[in-house]
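Need coordinates for the below:
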Amino acid sequence: MFEILVIIFAGFGAGIVTGLVGASAVVIVTPFLVIFLGYDPYSAIGISLATDVVASSVSAFTYSKHGNINIKGGLLIAISAVIAAIFGSWFSAGMTPTALGGLTGIIILLTGISFRRKPINQRVEEFKNKFELNFFREREKLSSVLFGTFIGLMTGIFGAGGGIMILMVLTFVLDYKTHMAIGTSVLIMTFTALFASASHFIVEQHIPYFELLLSGFFAFAGAVTAATFANGASEKKLSKAIGTAFIFLGLIVILN
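Down below sits the predicted model:
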């Protein structure tokens, strides 16, 4: 019963986080499975990625209904990220559980600090005003492939679907508006997480059907809930609350 409750809470939380800010399920699912249920980090990352598929696809559908998806512009990023995610998942299979768990915890911790400091839309605007990005925009195809490859590797190794990183590239490099960038990024994340999770399960030669069904169902519910109530709170408050949770979970994973 305890295991069921943990997976339900992790899946629902992952859906909420993805639906609100486009963050990956890894920041919720992996810590809960590793800390409370003693899962091997590699297995936990595979389940996180599969949960990402559900949460991201539901979020992407919601954004598409409002006309906030443009996959054509991000196609090169998507293709590069999917290919790199497969290689990344193979690479992480050779890492020790301690190293993989510790590095994943650091990624979660840094994500939390980032959310605590500033909301994503404010960070985007300040970055645009501060830096000259014509170099990347003039080489749009090359930049898309390079950034997409990096994002895919991070997805495959650490389980993070790359939503926030994809959002940054779409906004900074391709000059998408924030809502369009979020919608497109969660759509791309659906495919990177799908191929990376499949690669994880192939390497493991085991598919945890029970965990996937339970986590995926409640991730769906969480994403729908987030899409419904996202406008009920300011983006600043949401970012700070989510950032605090990420910092707490990241520290626990690192210490564990």
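
contacts, neighbours, all on C-alpha from now
Will do.

What helices and strands are in contact with the longest helix along the chain?
If you go by DSSP state H, the chain has its longest helix at helix 178-204. Helices and strands touching helix 178-204, by 3 or more C-alpha pairs under 8 Å, 6 or more residues apart in numbering; DSSP states H and E, are helix 41-65, helix 75-93, helix 140-158, helix 163-172.

If we use 10 Å, what do you get?
With contacts taken as 3 or more C-alpha pairs under 10 Å, 6 or more residues apart in numbering; DSSP states H and E, helix 178-204 sits against helix 2-21, helix 41-65, helix 75-93, helix 120-130, helix 140-158, helix 163-172.

Okay, buried residues for it please.
Neighbour-count burial for helix 178-204, with 16 or more other C-alpha atoms under 10 Å as criterion, is recorded at 178-201.

Indicate which one of the helices and strands packed on helix 178-204 is closest to Phe246.
Among the helices and strands packed on helix 178-204, helix 2-21 comes nearest to Phe246, with 10.3 Å by C-alpha to C-alpha.

helix or strand right after the closest one?
helix 29-37 (DSSP states H and E).

Between helix 140-158 and that next one, find me the angle.
10 degrees (axes from the mean of the first three to the mean of the last three C-alpha atoms, to 10 degrees).

got the angle between helix 29-37 and helix 41-65?
Put simply, helix 29-37 runs at 140 degrees to helix 41-65, going by the same axes, to 10 degrees.

Which residues are in contact with the residue lying closest to Leu100 once chain neighbours are set aside?
Nearest residue to Leu100, sequence neighbours excluded (C-alpha to C-alpha, 6 or more residues apart in numbering): Pro41, at 6.5 Å. Contacts here follow C-alpha atoms under 10 Å, 6 or more residues apart in numbering; on that basis Pro41 touches 30-31, 33-35, 47, 92-93, 95-102, 104, 158-159, 253.

one more time with 7 Å, if that's ok
Val34, Pro97, Leu100, Gly101 (C-alpha atoms under 7 Å, 6 or more residues apart in numbering).

got it, and Gly102?
So Gly102 contacts Val253, Ile254 (C-alpha under 7 Å, 6+ apart).

and it, how far is that from Thr96?
Applying C-alpha to C-alpha, to the nearest Å, the value for Gly102 to Thr96 is 10 Å.

what comes up buried for stretch 55-73?
Quick answer for stretch 55-73 (16+ other C-alpha under 10 Å): 55-64, 68-71, 73.

From one end of that stretch to the other, what's the distance?
In stretch 55-73, first residue to last residue: 22 Å (C-alpha to C-alpha).

How far off centre is it?
In terms of C-alpha atoms, centre = their mean, to the nearest Å, the centre of stretch 55-73 is found 15 Å from the chain centre.

same question, stretch 24-31
Here stretch 24-31 is found 8 Å from its chain centre; the criterion is C-alpha atoms, centre = their mean.

one more, for comparison:
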Amino acid sequence: MKTSMEYFWYVAAALGAGVGTGLAGLSAATVMVPILIVLCPSFAGETGAYQATAVALASDILGSAVTTAVYIKHKNIDLRRGWVMLVCVLTLCTAGSFAAWLAGDVVLGGFSLFLTFCIGIRFLVMPETRRREAGAAGARLDAKGVAVSLFFGLTIGFGTGFVGTGGGMMMLVVFTAFLGYELKTAVGTSTFIMTFTALIASASHILINPAILLERWDALVICIVVATAASLVSAQFANRVKSRVVGLVTGGVLTALGGSMILLNYREQIMGCALLWQTLGCLGRFVLYIVAAAAILLAVHFTCRLPRELFRKMLHLPAFLSVVVLVESAENWMAASLAAAVFALVLYPVLRLLEGWRGYDDLFVQRRAGEVKKSLLMLFLMLAGLIAICWGLLGRPWIAVTAVLMWGVGDAAAALVGKRLGKHPVRLLMADRKKTREGSAAMAAAAFLTGTGCLLAYTALPWYICLLAALVTAPVAALTELMSHNGNDTVSVPAASAAVLWLLSLVMW
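As a prediction, this is how the structure comes out:
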């Protein structure tokens, strides 16, 4: 027996599907299937996901059609380079639908949920998917373009028939990244193709399981009407705003939707997963540390007039000290490593959004566009990997802490001393010519002192062994920093230092 709440979810699912189709050419099932199979009890049966996919495909027919009409009106469609994709996708749709029936509910349900989340992350990280050398509209396909269209067209066609989701998104990526389409032209072309694929896949689903038409007529009517109206409105909006805005909005909605649906669908498994709660606990404590550090730095920024380079290195302080917080606040290496990786993946799209703020470059003392988000992504992913290797594989978390702090303090010393006192550029082969001997000497000295202090604090080694280990590792760190270009020292120096410390641990103690 259906409740009024279930009808509410029909409307909500159709609205989300229509918005996704109109904004970015997404298949209606990308949004609709997760909502129907998780929140609507009548779709929780043995063939629930299959029937939900059929309803979504039926909704996609008119939704994609009206979206295509809007994009054609604004001259945002190019079939001259898309005809091979069209033929391939249509050919494989029916085969995919039959395979979906054989696969059953578990495969379809899980795939749809995780695909929704992944597509959302992709949009947040890359709101505009386009190739730099965009091809001319209406140009003929070359041999490479035909090969790309054949490979992806056949794959996407089968996938669309199989799960009823992701076809529009995958075509969008192929059109922009491989065939050089402008984003809105790619959306218009993909929705044109999706109109026919949805028709074929929907008909195949219903012919294979006629109960869809007889038992789900109310869901079909509601979802088709609402999704079509939402697609029309959102397509009009998408053709009047910048592509970046469309991508970011779509990414935020789909990431939130996919994440919430995964939590709901796997709530029992999640509640019983000890590692998840350990990771969340570590992540929560780490976020509190970041918030406190950010508050202090903001107060300093707005109350003190510090030199730009000094404030830039002050920003680095809480970043490299993160390794201490992660190691000390985690119950095990997996929780610490996962917390660092999750933080990196969340932070990157947040910083990408903030880049549009006028004071962004001034606050972060950014030297070139995209420097901060790239550096922080590299840093926290490096921490995740280094903790996993040093703590998880080698059983020596102190190696990760010592290596990262030697790099962080040494890099700050090198920059401050090199800017103020550096008079003699380094002439070594492969070295960064902007760096000086004075800066490198300062890094070696600072890394030596930091390494000695870390080894004394984290190990029970005699003081002379700590001094000797730091004395050997510090020059390696300084030399690696000299040879690193374009900010790659964030990864190269800690990795080299950790390798030396590990080798010394095998020999000296």
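
rewinding a little: average offset of the longest helix of the first structure relative to the second structure?
With mean C-alpha distance after the TM-score superposition for the first structure, helix 178-204 of the first structure departs from the second structure by a mean of 0.9 Å once superposed.

Thr184 of the first structure contacts Asn70, correct?
Yes - assessed by C-alpha atoms under 7 Å, Thr184 of the first structure is found in contact with Asn70 at 5.8 Å.

between the helices and strands packed on helix 178-204 of the first structure, which one is nearest to Ala227 of the first structure?
Of all those, helix 2-21 comes closest under C-alpha to C-alpha, at 5.7 Å.

which residues in the second structure does the closest one match up with?
Mapping helix 2-21 of the first structure onto the second structure (TM-score structural alignment) gives residues 5-24.

Which residue in the second structure aligns with Leu76 of the first structure?
Correspondence of Leu76 of the first structure to the second structure, assessed by TM-score structural alignment: Val84.

For stretch 234-245 of the first structure, buried residues please.
Across stretch 234-245 of the first structure, burial judged by 16+ other C-alpha under 10 Å covers Glu235, Lys236, Leu238, Ser239, Lys240, Ile242, Gly243, Thr244, Ala245.

Other residues contacting that stretch?
Contact with stretch 234-245 of the first structure is made by Gly112, Ile113, Phe115, Arg116, Pro119, as judged by C-alpha under 7 Å, 6+ apart.

one more time with 6 Å
The contact list for stretch 234-245 of the first structure, computed with C-alpha atoms under 6 Å, 6 or more residues apart in numbering, reads Gly112, Phe115, Arg116, Pro119.

Specify which member of the contacts of Pro41 of the first structure is nearest to Leu5 of the first structure.
Val34 (14.4 Å).

what residue of the second structure matches up with that closest one?
Matched by TM-score structural alignment, Val34 of the first structure corresponds to Ile37 in the second structure.

Could you verify my assumption that its match touches Phe43?
Yes - between Ile37 of the second structure and Phe43 a contact is recorded at 5.2 Å, counting by C-alpha atoms under 6 Å.

neighbour count winner among the two?
For Ile37 of the second structure versus Phe43, neighbours defined as other C-alpha atoms under 10 Å are more numerous around Ile37 (27 against 19).

distance of that one from Ala49 of the second structure?
6 Å.

Quick check, Ile166 of the first structure in contact with Ser185.
Yes - at 5.4 Å, Ile166 of the first structure counts as touching Ser185 under the criterion of C-alpha under 6 Å.

Map Ile45 of the first structure onto the second structure.
By TM-score structural alignment, Ile45 of the first structure lines up with Thr53.

List the residues that contact that match.
Thr53 of the second structure touches Val33, Gly164, counting by C-alpha under 6 Å, 6+ apart.

Pull the contacting residues for the residue nearest the centre of the first structure.
In the first structure, the residue lying closest to the centroid (C-alpha atoms, centre = their mean) is Ser24, at 2.0 Å. By C-alpha under 6 Å, 6+ apart, the contact set of Ser24 of the first structure is Thr18, Ala160, Gly161.

Let me have those in TSV, extended by distance to Val124 of the first structure and neighbour count.
Formatted as TSV, the contacts of Ser24 of the first structure follow (distance: C-alpha to C-alpha, whole Å; neighbours: other C-alpha atoms under 10 Å):
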residue	distance to Val124 of the first structure	neighbour count
Thr18	18	30
Ala160	20	31
Gly161	20	39
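
Serialize those to CSV and add fields for distance to Glu125 of the first structure.
Output for the contacts of Ser24 of the first structure, formatted as CSV (distance: C-alpha to C-alpha, whole Å):
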residue, distance to Glu125 of the first structure
Thr18, 21
Ala160, 24
Gly161, 23
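
just curious, which of the residues you listed is nearest to Leu142 of the first structure?
Gly161 (21.4 Å).

how near is that closest one to Ala78 of the first structure?
Distance, Gly161 of the first structure to Ala78 of the first structure, using C-alpha to C-alpha: 11 Å.

ditto for Ala230 of the first structure
Taken as C-alpha to C-alpha, the span from Ala230 of the first structure to Ala78 of the first structure is 26 Å.

more neighbours, those two?
Of the pair Ala230 of the first structure and Ala78, Ala78 is the one with more neighbours under other C-alpha under 10 Å, namely 28 against 16.

Could you pull up the residues touching that one?
Going by C-alpha under 6 Å, 6+ apart, the list of residues near Ala78 of the first structure reads Ile188.

and if you look at Phe9 of the first structure?
Here Phe9 of the first structure is in contact with no residue (C-alpha under 6 Å, 6+ apart).

Likewise for the one 10 residues further on?
Taking C-alpha under 6 Å, 6+ apart as the contact definition, Gly19 of the first structure lies against Ser59, Ala223, Ala226, Ala227.

Would you mind checking these for buried ones?
Buried members of the contacts of Gly19 of the first structure, scored by 16+ other C-alpha under 10 Å, are Ser59, Ala223, Ala226, Ala227.

Now render the residues you listed as CSV, adding distance to Ile7 of the first structure and secondary structure.
Formatted as CSV, these follow (distance: C-alpha to C-alpha, whole Å; DSSP: H, G, I helix; E, B strand; the rest coil):
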residue, distance to Ile7 of the first structure, secondary structure
Ser59, 20, helix
Ala223, 15, helix
Ala226, 18, helix
Ala227, 21, helix
